[in-house]
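Asks: model the following, please.
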Amino acid sequence: MHTLRWIGLQNSDERKTLHPPLVLNEPFGSDIMNGLLYVADRDGGTSDDDPSVAVIRQFDMKTGEPVKEIRIEDSPWINDIEVKEDGTIYATQTGDFSGENPNPDTWMVWKVTPDGETTIFVQGKPLNAPNGIAFDPDGNIVVANFGNTGVLTFSESGELLKTENAAQAGSDGLVIMPDGTKYICSVRQGGVSRIRPGEPAELIASNIPNAASMCYDAGTNQLVIPMNQNNGLAFIPLD
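Replies: This is a model prediction of the structure:
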């Protein structure tokens, strides 16, 4: 354990008096940039009269206190996020992925400018329940599909530049190394794919239950993967 209750150190009454108040309802993806922790969250969704709205919340990395929140009014929820140095945020809306006829119009990547303007960056196919998102060494936006094996690279203008395929479908976490090597974990099938530039995917790890969003620990050269249903972390050395 590194830090116990870094966020939420205040008691419940004190949290309400913060500006903005400290709120986390259903946090999903996160990213750290320029001393801020960005967290994908949502408000509402408690009843038919209380629609769900995606919210990106920002926290101070030193104090854990809330700094700012940005609502994406036209999105019911977002999954993973990635933040550029200038504060531009890209967020995946996994959308409808269950049943025999999921709606491709619900598959989106949102772009949020530093001043809070929200626009749809990409919508519909070839997205297929987009989940993990990251930047490659050239600054392109890479999206891992949950609905199939697709790993899609888009330019900053939204042009599809490249399509690769993970070794397993059900992608969740996505890590891209400085040399362009991609690691993708499957929350459905419990494996980790590695895609080296110009090469097909190879399965480098398996039997990781509910392998969810993933990060890279540079100090120990290993992948760290939350196991959702196990309340634990899996560590995959890359040596």
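Asks: CA atoms for contacts and neighbours, from now on please.
Replies: Noted.
Asks: what residues of stretch 101-121 count as buried?
Replies: Within stretch 101-121, the residues scored as buried using 16 or more other C-alpha atoms under 10 Å are 104, 106, 107, 108, 109, 110, 111, 112, 113, 118, 121.
Asks: identify the farthest-apart pair in these.
Replies: Spatial extent of those (C-alpha to C-alpha) is set by the pair 104 and 113 at 24.6 Å.
Asks: output the contacting helices and strands for whichever strand or helix holds residue 174.
Replies: If you go by DSSP states H and E, residue 174 is part of strand 171-176. Contacts defined by 3 or more C-alpha pairs under 8 Å, 6 or more residues apart in numbering; DSSP states H and E place strand 171-176 against strand 130-135, strand 141-145, strand 182-186, strand 215-217.
Asks: now the second one, please; I'll put the structures next to each other:
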Amino acid sequence: MTVAADGTVYATQTNAGGKNNGPETWKVFRIAPDGNVSVLIEGKPLNQPNGIEMDGEGNIVVVNLGDAGVLTFSPAGELLKTEEAAQPGSDGLVILADGTKYVNSLRNGGVSRIAPGAKAELIAEGISGSASMCFDAGANQLVIPMGQNDALAFVPLN
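Replies: A predicted model of the protein is given here:
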């Protein structure tokens, strides 16, 4: 989940689990500051949406677990831009102030860097079981939990 400047919370639903895990279960929810919950986006182009973050312009960026999609939506839910990570199976997402996106692949263990206006490049591999990640500004690195290994991966950003 991610929180906008006005306190609105956005959260993804990857699927409903069990046999009910098709496009009708892929959602982005909006939770208003007054507690009102609504579905902002449902179905394709979402494909098992997982990571979510706000960009510097107040748009909502979602990464898909089901493919390599990195989707930017307006706060009204309009698709503004489609990018692709270097590997499918995305989980975590970090967006830096300059607009550079970092996406980690739960399924393939790599980290993609997508600079503004550029194609994704793979900057790290072999991070098995990687989950959501965060940016450590003090050390200029990504910190990625590796749940299956009870460990953390540190990816320096040069």
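Asks: mind checking the TM-score on these two?
Replies: Overlay of the two chains. TM-score (TM-score structural alignment, normalised by the length of structure 2): 0.96; 158 aligned residues with a C-alpha RMSD of 1.4 Å.
Asks: so the strand holding residue 174 of structure 1 matches what in structure 2?
Replies: Residues 90-95 of structure 2 are matched to strand 171-176 of structure 1 when aligned by TM-score structural alignment.
Asks: what's that stretch in contact with?
Replies: 50-55, 63-68, 101-107, 130-135 (C-alpha atoms under 8 Å, 6 or more residues apart in numbering).
Asks: rewinding a little: and the buried residues of stretch 101-121 of structure 1, which is closest to residue 72 of structure 1?
Replies: residue 118 (6.5 Å).
Asks: let me see the contact set for that closest one.
Replies: Residue 118 of structure 1 touches 72, 110, 111, 112, counting by C-alpha under 8 Å, 6+ apart.
Asks: ok, those residues in structure 2: which stay?
Replies: Retained in structure 2 (both residues aligned by TM-score structural alignment, their matches' C-alpha atoms under 8 Å) from these: 110, 111, 112.
Asks: could the residues you listed go into CSV alongside distance to residue 204 of structure 1 and secondary structure?
Replies: Formatted as CSV, those follow (distance: C-alpha to C-alpha, whole Å; DSSP: H, G, I helix; E, B strand; the rest coil):
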residue, distance to residue 204 of structure 1, secondary structure
110, 31, strand
111, 32, strand
112, 34, strand
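Asks: I'd like those laid out as TSV, including distance to residue 199 of structure 1.
Replies: Output for these, formatted as TSV (distance: C-alpha to C-alpha, whole Å):
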residue	distance to residue 199 of structure 1
110	29
111	30
112	33
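Asks: nearest to residue 37 of structure 1, of those?
Replies: Nearest member of those to residue 37 of structure 1, counting by C-alpha to C-alpha, is residue 112, at 15.5 Å.
Asks: what's the matching residue for that closest one over in structure 2?
Replies: Looks like residue 112 of structure 1 aligns to residue 31 there (TM-score structural alignment).
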